[in-house]
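Asker: Curious how this folds, go ahead:
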Amino acid sequence: MEKIIEESKQGESLVLEQKKENTKKLFIESYGCAMNFSDSEVVASILTNEGFNTTQNLEEADLVLVNTCSIRDKAEQTIRKRLEKYNAVKKINPKMKVGVLGCMAERLKNQFLEEEKIVDLVVGPDAYKDLPSLLQEVDEGRDAINVILSKEETYGDIAPIRLNSNGITAFVSITRGCDNMCTFCVVPFTRGRERSREPQSIIAEIEQLWKSGYKEVTLLGQNVDSYLWYGGGLKKDFVKATDMQKATAVDFAQLLAMTAQAFPKMRFRFSTSNPQDMHEDVFHVIAKHNNVCNHIHLPVQSGSTRVLKEMNRQHTREEYMALIDKIRTILPNCSISQDMITGFPTETEEDHKDTLTLMEYVKYNFGYMYAYSERPGTMAARKMEDDVPEVVKKRRLQEVVDMQQKHSLERSQEFIGQVVEVLIEKESKKSETHWSGSNSQSITVVFPKGDYKIGEFVNVKITDCTSATLKGEAIGYSDMN
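Answerer: Below is the predicted model of the structure:
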């Protein structure tokens, strides 16, 4: 699996509160990363104001949208199958319009609209505000397309409508795009250059969530550590900023501290981090504020400095290990998770062993691991031969997964006998008499319900565990309530 793909959420359709005055029906499905699910909330907000109510009944929809992912071949194949399904329904309901949003829209616009003629509407990640005029084009019988990547668009002025929410936890986007040109990744080409969102609009969105009863927010971006607000514009143009803009700029550590101080009874997480952009200041903010979670997701992709260079990861094995040492020193109770790719072009057995020894050094709490698959449009696809045989990729992946399972169990066992703070999120999947939630380290905890309720912070004494789940007994409320 890959970190940003939440397998349990793939293909979720959006359900919103119905407005009586709205007469049109919208069916919207999301695939891929947390950013896509967050973007679907922005789209829903825009279309609610255009007279649409959401439906889970595909057959009755006037407009069907699928928010897409280009990060893995499997995701693209799934979406193509969904488009076939939509078009089968369209034959029964000819007034239905079909649109593709997100990263695949940007990458495959010509195939979808002109060659295959399977959609009416193609909208890239930066063009959602243009949806009303694009829909008008479709209503007038023309195909509509906007995949232009913006230098400014952050959707900071749109209050998202939360989709399929538990009412407890939410994502808040703080950046869009990415400047890190990792050779295996298509994101810079589908989401554009990196730009940050104005801090006060972030605080305002969190305040609205707090008033609505939410208890935890994840600050979201392709690379949150390089968040930098200096009045607007691209991150790369900061060098041209005025002295005043530079003096008043807000970086990620400052933003994290601002949110933690403004909402002391709300818990904060962040994702995703990039090793070369992560600064010690962030560790000190986590250490200072007990409402900032003790978990850092720190993708590494490979333990070999040579392969990291091929991936254009901009850090070495040794620099990554030094960063881990710093985290362990400043945040001894912090969990660390990883992303790992096996079988990247030119990877040797020696490189693979470097990955396994790095894993032994860190002993990650959990991770997201997958075999390399070539993505069209990436630098690796353009310039490198996919030369590691599939059978070798899969064998190396299994060795990585097996080692992670071993480390996950070891890390889980360290919690036995400890008291951890848990935010109750939902009923346990395996028992209707147990609650399920997460501790500060992003580990799932289950415990008997008692008189506790969803949305409460509870202290739980851990008595048992598996590699992925802690089990215990609640011993009272935490100070966060």
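Asker: Please make it C-alpha for all contacts and neighbour counts, starting now.
Answerer: Fine.
Asker: quick one: contacts of stretch 314-332?
Answerer: 275-276, 280, 283-284, 286-287, 294, 300, 303-305, 308-309, 334, 358, 362 (Cα atoms under 8 Å, 6 or more residues apart in numbering).
Asker: what about Thr218, helix or strand, and which?
Answerer: Element membership for Thr218 (DSSP states H and E) is strand 216-220.
Asker: Next, the second sequence, to be compared with the first:
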Amino acid sequence: MHNSETKEMMEENRQGEALVIEREGIGKKMYIESYGCQMNFSDSEIVASILQKEGYGTTKNVDEADLVLLNTCSIRDKAEQTVRKRLTNFNKMKRNNPGMKIGVLGCMAERLKDKLLDEEKLVDMVVGPDAYRDLPNLVKELDEGRKAVNVLLSKEETYADVSPVRLGQNGVSAFVSITRGCDNMCTFCVVPFTRGRERSRNPQTILEECIDLAENGYKEITLLGQNVDSFLWYGGGLKKDFEKASDAAKASAVDFAMLLRMVAEAVPGMRIRFSTSNPQDMSDDVLYAIAEYDNICNYIHLPVQSGSSRILKLMNRGHNREEYMGLVDRIKKIIPGCGISHDLITGFPTETEEDHQETLSLMDYVGYDFGYMFYYSERPNTYAERKMEDDIPLEVKKRRLNDIIVKQQALSLANNKKHLGKVVEVLIEGSSKKSDSDWYGRTDFNTVAVFPKGDEKLGDFVKVKIEDCTTATLMGKRIN
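Answerer: Okay, the predicted model is just below:
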């Protein structure tokens, strides 16, 4: 695979494919596409649940939709441009279906509401990620011929009592949101501005949702949050206010390591994953929890963003190179064989060739299984956009990104080759995209594996002996 193709594959993987859903409903039809992080896909399930109670069914055919919704991402400029193109296409379709209404949900909503509604006239409705409960009122406004807007952020909203409608999934794996918002003010990131302050969900509602998924045949859950490691429930309230809480509230507080153990014991037959972690917040207790329970997957997505302590300080990441490497050392000691992946941004303001080489050497040190790699693009209203000059030429950014991709390809292939001749457990998630005669699934350490179909079925855990591999996939045969 050419490097340019690999880069596009990884960029699209991070951006996320459109989530198109179809379920039974009465009355009107809605069509939803989701872009960006897993939180957006999870939010779309909340939106579908709320609108389903209003009589909206869903459709895969946008031409018959009464309401078209795009759940958006602002993390990179490319994601925003993709959404704009889709909105333009939907508006062309609207000419043949004048009753169709178009709405934008999620992270682009607050930042671009005026442009999308009034200047460019691309949408009829704009809804922020904390305002989904208001959708019935907003849809009513649309029905009465008015534009509809609610982008207010909340300090309390977690949608803990909303039962998500599981959409566009395989009936095997599901997302469970445990936190919303983010308190980490990374200088390049828009999330604190688009999703608000960090707050944690009542752990009892999390357990109930996980148990319900297990009873409905799901085999794997991913606990989601912008920063799952900072999960902290103490009877309600923001994490930043914890020190002001009563002694009784502090004594009964639940942190992320405790939550992991609670979920692992509540659904012992399910695999448990989580995303995303921030290195400065990951405690050794979380690592020991992973090691203690067989059903917590030996895999950690651990964004680093840069291998240079100088750049990390400019990014306000809260950790430096040495601290990150120390955490990786502890992961490998406490959880042998743990899969580790990353997020990396190259070309951040003032990044030198020496900084770039430090990133490459960090990749070698960790030996990442895979990662998501991008060159820096300014995001409006972030500290970096307001206070730092985007001074790295585009051709330099692209060249450095290519270096990182080539490095990661080599690391991924080397890691996969280590599994040749070994037996791994695979959870079957579906048919291989390349051949209907093969299954595909993921290992405990989150690597994709494919093998010929036998009498297995979707959702089975099977033992597979690995016989071959590529940079991204393990290939083998099932063994009894």
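Asker: care to give me the TM-score?
Answerer: The TM-score (TM-score structural alignment, normalised by the length of structure 2) is 0.96; 473 aligned residues with a Cα RMSD of 1.4 Å.
Asker: thinking again about what came up before, from the contacts of stretch 314-332 of structure 1, list the buried ones, please.
Answerer: 275-276, 283, 286-287, 294, 300, 303-305, 308, 334, 358, 362 (16 or more other Cα atoms under 10 Å).
Asker: Among those residues, find me the one that's closest to Lys24 of structure 1.
Answerer: Asn294 (44.6 Å; Cα to Cα).
Asker: Aligned counterpart of the closest one in structure 2, please.
Answerer: Aligned counterpart of Asn294 of structure 1 in structure 2: Asn298 (TM-score structural alignment).
Asker: these two touch, right, that match and Thr447?
Answerer: No: when contacts are counted by Cα atoms under 8 Å, Asn298 of structure 2 is not listed as touching Thr447 (11.0 Å).
Asker: Thr187 of structure 2 is in contact with Leu314, isn't it?
Answerer: Yes: Thr187 of structure 2 sits in contact with Leu314 when judged by Cα under 8 Å, with a separation of 7.3 Å.
Asker: Where does the lengthiest helix in structure 2 end up in structure 1?
Answerer: Ranked by residue count, the top helix of structure 2 under DSSP state H comes out as helix 394-417. Under TM-score structural alignment, helix 394-417 of structure 2 corresponds to residues 390-413 of structure 1.
Asker: tell me which residues in the matching stretch are buried?
Answerer: 393-394, 396-398, 400-401, 403-405, 407-413.
Asker: how far does that stretch sit from the chain's center?
Answerer: 23 Å (Cα atoms, centre = their mean, to the nearest Å).
Asker: what's the mean deviation for that stretch versus structure 2?
Answerer: Here the mean offset of stretch 390-413 of structure 1 against structure 2 after fitting is 0.7 Å, by mean Cα distance after the TM-score superposition for structure 1.
Asker: residues in contact with the match of Asn294 of structure 1?
Answerer: Ile290, Ala291, Ile335, Gly337, Cys338, Gly339, Asp444, Phe445.
Asker: how about a cut-off of 6 Å?
Answerer: Cys338, Asp444, Phe445 (Cα atoms under 6 Å, 6 or more residues apart in numbering).
Asker: what do you get for Lys101 of structure 2?
Answerer: Residues near Lys101 of structure 2 by Cα under 6 Å, 6+ apart: Leu67.
Asker: Swap in 8 Å and give it another go.
Answerer: Here Lys101 of structure 2 is in contact with Asp66, Leu67, Val68, Val123, Asp124, Met125, Leu142 (Cα under 8 Å, 6+ apart).
Asker: which of the residues you listed tops the neighbour count?
Answerer: Met125 (27 neighbours; other Cα atoms under 10 Å).
Asker: Map that residue across to structure 1 for me.
Answerer: Aligned by TM-score structural alignment, Met125 of structure 2 pairs with Leu121 of structure 1.
Asker: any idea how far its match is from Glu385 of structure 1?
Answerer: 34 Å (Cα to Cα, to the nearest Å).
Asker: Verify the contact between Ala264 of structure 2 and Cys297 for me.
Answerer: No: between Ala264 of structure 2 and Cys297 no contact is recorded; they are 10.3 Å apart, counting by Cα under 8 Å.
Asker: ok so, going back, need the contacts of Asn298 of structure 2 in a markdown table with distance to Thr58 of structure 2, can you?
Answerer: Shown next, in a markdown table, are the contacts of Asn298 of structure 2 (distance: Cα to Cα, whole Å):
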| residue | distance to Thr58 of structure 2 |
| --- | --- |
| Cys338 | 39 |
| Asp444 | 33 |
| Phe445 | 34 |
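Asker: quick one: what's aligned to Val138 of structure 1 in structure 2?
Answerer: Val138 of structure 1 maps onto Leu142 in structure 2, by TM-score structural alignment.
Asker: Next, the buried residues of the strand or helix carrying that match.
Answerer: Secondary-structure element containing Leu142 of structure 2, defined by DSSP H and E: helix 135-143. By neighbour count on 16+ other Cα under 10 Å, the buried set for helix 135-143 of structure 2 is Leu135, Leu138, Val139, Glu141, Leu142.
Asker: so stretch 47-56 of structure 1 matches what in structure 2?
Answerer: Under TM-score structural alignment, the match for stretch 47-56 of structure 1 is residues 51-60.
Asker: what do you get for stretch 334-343 of structure 1?
Answerer: By TM-score structural alignment, stretch 334-343 of structure 1 lines up with residues 338-347 in structure 2.
Asker: Please apply the same query to stretch 93-107 of structure 1.
Answerer: Residue correspondence for stretch 93-107 of structure 1 in structure 2, counting by TM-score structural alignment: residues 97-111.
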